[in-house]
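Chemist: Requesting a structural model of the entry that follows:
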Amino acid sequence: MAAPLLSLRGISKRYGEVRANQAVDIDVAPRSIHAILGENGAGKSTLMKLIYGVETPDSGEMLWQGVPLKLASPAAARRRGIGMVFQHFSLFETLTVIENIRLVVPGQTRALIARIRELGTEFGLEVDPHAHVHELSVGERQRVEIIRCLMTDPKLLILDEPTSVLPPQSVDKLFDTLLRLRDGGVSVLFISHKLEEIRAICDRATILSAGKVTGHVDPREHDAHDLARMMIGRDMPEPPPRTPSEPGETMLELIGLTYTPDDPFGMPLKDVALTLRAGEILGIAGISGNGQAELSELISGEIRLPFENREQVQMMGEPVGHLGPAERRQLGFAFVPEDRLGRGAVQGMSLARNSLLTAHPLGLVRHGLIAMAQATEFTRRCIADHDVRTSGAEAEASGLSGGNLQKFIVGREMMLAPKLFFLAQPTWGVDIGAATAIRQKLVALRNEGVAILVISEEIDELFDICDRIQVLSQGRLSPSLETRETRPEDIGRYMIGAGAAA
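Modeler: Now for the predicted structure:
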C-alpha cells in the first residue's frame, strides 16, 4: 500500500472541560475519498479545523507525506495543498463573490470571474460573481465556498457537509467532480450525515464517538442501517405513523402573493398561492435561490407588505401581511429559519439568553424584567427533551456543533406550543439520529393538530413527513401534489420548470 498522504497520531483537543478530540489516529491514503462519521458533537468539525490550521492540537502529531506537519493558519494549510469547505460559511457578507474569492485565490479579476462561471456551469454551482454575499441564500453561499476551494487546486480537500443544501442534480455533478479529482491524485476528507452518499462515493470511513475513534470500515461493505448503528451506538427508531385524519381549519393562506425585492439579485415571487390546514404538513421543495428566502421572510414577517396588500398573507383566519414577526407570533406562529447562526440564535449569547428571543412570553420576562431563573429552567428542559449535547444552559450558542444548535432552536420553538409551525431546512447539517428525532416530533405535532410548513431541499425528507408537496421554481409555486400519489421524479421535473408539461 502507498504511504498515507496525511497521518494523525494521538491528536487531542480540549475546550475547557469539553474533550473535543481524544487520541485520534487516522491515515488518509493518496487518491482516496475518506469519510468521517459521527453524531453531532462527536468531534468531526473540530478535527477538520485542526487539519486545516484553524485550531492547534493540544497533543499528538500530524504527518504530511511522512513529514511532521505544523500549521499556524489556514493560509499555511493551503500552501501545503489542503483546502476546506466549512459547514458554517467563512465568507465576508459585505463583499461580493469575486472579492471573497480574491482573498484566497490569486489572479486577475477577469480571469477569476471566467473561472467562477466555468466551474459553475460544469458542476451545477451557478452563482453571480458580482453579487454581495449577504444577498445570497444559504445554498448559493455553499456554492461559493465549494468553487473557492476548487480554485486552489488542493491535494487534500476537506468537505464538511458539502451537499446539505445542494439539489440532487448538483450533488450528482459534485460527486462526479470528486471522483475525477480522486482519480487525478487528490484525496478527499468527506463529512456527511447522508449515509447513502458515504456508501456511494467513499473508499474508507472512520467513526468518531465522543471525540474518540471507535472504528475504521469500508462503507461499501455495510448498508446504511449498519453504518447508522455504528455511528450512534443503537438501532434507529422507527418514525411515528402519520395518523390519517381530516385536516382542520385553515391556519395559513397565501392568496396571489406577489413580491418584487429591492435587491436586484433577489427572486421575485409571482402569484404564489397555498393553503395549509391544522393537522397536516405541507412541504415546499425547490432548488436553492428560486425564491425560498423571499417566501420565508414574507411568511415570518421579516418583510411586511403594504397595508392594502395585507390579505395576501393570512394566519389563523386573519390578514397579517402588514404585521411584523412579534405580532404574528402572538397569534400562535413559530418559526425556525434556515440560518441558525444569526437569525435563529445569537452566537455570543448563552442558550438561556437565546431562549428569551422567542420564549419570553412564557413567563421568562415579568414586569419588564428578565426572570433568569425561569429562562434557565426553560432552557434546561429544552436541552433534556431534545437531546442537545452541551455543557448546560449557560453554554454559548457558538460553542455547540451545528446539529446540536439546530436541535436547540427547533426544540425552543416546539415548546411554544404553536398552532402554525414554519421550518426552513429543519435538518440541515444534522446527523441521521437527530434528523430522525426532529422528523418524529414534527409528525407527532401534526398528529396533535398543528399546521406545519416545511421548506426543504431534502426531497427524501419531504416524502418522509409531508402530506402534500408544492415546488418553488423561478418564484412560482406549483399546484399542490399529494405525496402518496407523487414520485420524486415528478418533483424533479417541477424543480427544473418542466412539471406542468409533464
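Chemist: When you work out contacts or count neighbours from here on, use the C-alpha atoms and nothing else.
Modeler: Noted.
Chemist: neighbours around the nearest residue to residue 488 once chain neighbours are set aside, how many?
Modeler: Of all residues not flanking residue 488 in the chain, residue 459 sits nearest, at 7.1 Å (C-alpha to C-alpha, 6 or more residues apart in numbering). The local packing of residue 459 (other C-alpha atoms under 10 Å) involves 18 other residues.
Chemist: isn't residue 459 right up against residue 285?
Modeler: Yes. With contact defined as C-alpha atoms under 8 Å, residue 459 reaches residue 285; the gap is 6.9 Å.
Chemist: Give the buried residues for stretch 484-501.
Modeler: Residues 491-492, 494-495, 497, 499 are the ones in stretch 484-501 that count as buried (16 or more other C-alpha atoms under 10 Å).
Chemist: Among the residues you listed, which pair sits farthest apart?
Modeler: 491 and 497 (9.9 Å; C-alpha to C-alpha).
Chemist: Which stretches in the stretch 101-250 of the chain count as strands?
Modeler: Per DSSP state E, counting those that start in this stretch, the stretch 101-250 of the chain carries strands over the ranges 156-160, 187-191, 204-209, 212-217, 250-259.
Chemist: which residues sit against the first one?
Modeler: By C-alpha atoms under 8 Å, 6 or more residues apart in numbering, the surrounding residues in contact with strand 156-160 are 45, 48, 81-87, 149, 186-192.
Chemist: Let's see this one next, to set against the first:
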Amino acid sequence: MSSSNTPPRLELRAITKRYPGTLANDRIDLRIDAGEIHALLGENGAGKSTLMKIIYGVTAPDSGTVLWQGQAVQVRDPAQARALGIGMVFQHFSLFETLTVAENIALALGAEAGTPKQLEGRIREVSQRYGMGLDPQRLVHSLSIGERQRVEIVRCLMQDIKLLILDEPTSVLTPQEVDELFVTLRALAAEGCSILFISHKLGEVRALCHNATVLRGGRVSGDCVPAECSDLELARLMVGDAEGLEASYPKVGGGLPRLRVDDLSWRNADPFGTSLSQLRLEVRSGEIVGIAGVAGNGQDELLALLSGETRLPRGERERISLDQLPIANLHPDARRRLGLAFVPAERLGHGAVPDMSLADNALLSSFHQGLIGAGLVKRGKVLALATEIVRRFAVKTPDVHTPARSLSGGNLQKFILGREVMQQPKLLVAAHPTWGVDVGAAATIHRELIALRDAGAAILVISEDLDELFQISDRIGALCSGRLSPLKATAETNVTEVGGWMAGQFDNPAAA
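Modeler: Sure thing, here's the model as predicted:
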C-alpha cells in the first residue's frame, strides 16, 4: 500500500448526493491507497450503491471532491472512469451468453482489442497470470458462474485497471471458487491494484480486506481494520441495534415427513435450462432443510415443480406429495389450499406486482385466508392483514397503499416473506430468502423462519449463501447439474464438504 508521502489512489472528500426526499450520501469521506483491499459495508439503503455510481461516473455528486492519485477530477461517465483506470464488476454480470469469451471482451475494448488472434493471446496471458485460466473460444453460456466472473474481471484487467470495484462478488460462488478469487485479488493488490470490495459476508471481509468504511443512513458510521473486529462489531457499525445478530439457533430432528419428492426426473426443453435427475427429498414437520448450489444447477426448475408453476402428468402425480397427498399435477392455488406457501427468488414481477399496493399484493396469495366472501373482497380484512405484516416484520413504508416497486429490496423481501409466514403454512418453500438483504433484515427473516419451524411447519430453503444455510438449517444438501447430494444433519458436515457437493463431488442421490 502507499506510503505516507504518496497520495492515495482514490480519495473522496465530503461527497453529498440528494434525491427527492432522500439524502443518499451525506458528506462522505473515503480513502483507498494503492495496493489496498478496502471494504465498503452498510445495510440496504445506507448509500453504498450511490457512492459506487459516483466513483464509476454513473452519477454526479451534488457537492464534494473526488481526487484520483492526488488530482481533483470530475468523472463524467463510465468511459472516463475506465480511461482513468477504474473498472467495475457488477453483481449481475453483463455478458452476452451466445458470444464467446473473446467476443465479449472485444466489445468492451473496441479498437484496442486488436486482431482476434492478438486478443486471444492477451486473454490467455492475463487470465493465466492471475490464476483465472480462460479459453477465449468458449461460449459464455457454457461457463460456470465462477468462470463468468473471471471473464468480467479479466475484461477489466485488460483495460489497465488501477482500481477494481467488486459488488457482492462472492454471492454466487462455491467456497472453493471464493478461495480462488481471493488468491487472485491478493495477487492484484500485491502488484499495486486497489480493490473496493462490497459485501454483506462479514467473515469474508474480515479474511480479505485491509481496511473498511461502514455507511449507515448515508453517513460514515465508522472506519476499522476488519481483521481486528468480530462479525458482531462490524454488524453494530452497520445497523446500530444488534438485536438478534448474536442468535445461535439450536438444531432439531424434525417430526413426521411432510414434503416428499420421490425419484423425480424432469427434462427441460430449454437449451439453457437444467434437467433434473432422480431427485429424492424429504422435509419433516418442525425442521428446516437447506439446499445449496450455484445458480443454474436446477434450483429454478425444482422450485417451479414444487410451487405448481410446472406440473407433471397425472401419471406421475405421486412424485411430489404433501402430507401423503400427491400434488405433482395440481395447480398452485390447489397446493396453497393444502398448506403450501412459496417465496420466489424474484421479488418484483414474481413475488409481487410492482404497480399494485402492498395491500393488494397481500391479497394475491392470501385470498383463501378468509379475505373473500360471496365473491367480494373484504377490504377491511385485507388492509388489516397488510398492516400487521408491515408491523410484525418491520417493513419500512409510508403505508400499505404504497406500490410494491417503491420499497427497497430488503423491505419488499420482508413483506413477501411475512405475507407467506402469516398464512401459517404446513410447508414453506423459500428461495434465497435474504438475497441482497442487509444483516439487520436478514436477522429478522431468520428469526421468523425459526419461529415458524418451531410451530411445526416444514421449511425448505434454497439459497446460494452457505453461511445462511449453516446458520438456520437442520439438514443440508446441494444441487449440481440437476442432481441432489445426500442430505446430512448440519452439525455433521462442514462448508468444505458442502462446497464439494456444490461442485458435483458426490456419488449417490439424496436419501429420503
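Chemist: TM-score them against each other, please.
Modeler: The TM-score (TM-score structural alignment, normalised by the length of the first structure) is 0.86; 497 aligned residues with a C-alpha RMSD of 3.5 Å.
Chemist: Restricted to helices, list the contacts of strand 156-160 of the first structure.
Modeler: Among these, the residues falling in helices (DSSP state H) are 45, 48, 149.
Chemist: will you turn the strands of the stretch 101-250 of the first structure into CSV that also has distance to residue 170 of the first structure and mean neighbour count?
Modeler: Formatted as CSV, these follow (distance: least, C-alpha to C-alpha, whole Å; neighbours: other C-alpha atoms under 10 Å):
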stretch, distance to residue 170 of the first structure, mean neighbour count
strand 156-160, 15, 25
strand 187-191, 16, 24
strand 204-209, 23, 23
strand 212-217, 27, 16
strand 250-259, 28, 20
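Chemist: possible to save those as a markdown table with distance to residue 233 of the first structure?
Modeler: Output for the strands of the stretch 101-250 of the first structure, formatted as a markdown table (distance: least, C-alpha to C-alpha, whole Å):
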| stretch | distance to residue 233 of the first structure |
| --- | --- |
| strand 156-160 | 22 |
| strand 187-191 | 18 |
| strand 204-209 | 9 |
| strand 212-217 | 10 |
| strand 250-259 | 40 |
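Chemist: Nearest to residue 331 of the first structure among the ones you listed would be which one?
Modeler: Closest approach to residue 331 of the first structure among the strands of the stretch 101-250 of the first structure is made by strand 250-259 (10.2 Å; C-alpha to C-alpha).
Chemist: Now the element after the closest one, going C-ward?
Modeler: Following strand 250-259 of the first structure in sequence order, the next helix or strand is strand 269-277 (DSSP states H and E).
Chemist: Find me the equivalent region of that next one in the second structure.
Modeler: The aligned range for strand 269-277 of the first structure in the second structure is 276-284, by TM-score structural alignment.
Chemist: Average offset of that stretch relative to the first structure?
Modeler: Aligned to the first structure and superposed, stretch 276-284 of the second structure gives a mean residue distance of 1.1 Å (mean C-alpha distance after the TM-score superposition for the first structure).
Chemist: any residues touching that stretch, and which ones?
Modeler: 254-268, 289, 298, 301-302, 458-460, 481-484, 509-512.
Chemist: How far does that stretch sit from its chain's centre?
Modeler: Centroid displacement of stretch 276-284 of the second structure relative to its chain, using C-alpha atoms, centre = their mean, to the nearest Å, is 24 Å.
Chemist: quick revisit: distance of the counterpart of the residue nearest to residue 488 of the first structure in the second structure relative to residue 53 of the second structure?
Modeler: Using TM-score structural alignment, the equivalent of residue 459 of the first structure in the second structure is residue 466. Note on residue 466 of the second structure: its distance to residue 53 of the second structure, by C-alpha to C-alpha, to the nearest Å, is 29 Å.
Chemist: the helices in the stretch 1-150 of the first structure, which residues?
Modeler: For the stretch 1-150 of the first structure, applying DSSP state H, counting those that start in this stretch gives helices covering 44-51, 74-80, 97-102, 109-123, 138-150.
Chemist: residue nearest the centroid of the second structure?
Modeler: Residue closest to the average C-alpha location in the second structure (C-alpha atoms, centre = their mean): residue 435, at 3.7 Å.
Chemist: so what corresponds to that one in the first structure?
Modeler: Using TM-score structural alignment, residue 435 of the second structure sits opposite residue 428 in the first structure.
Chemist: Thanks again, I'm all set now.
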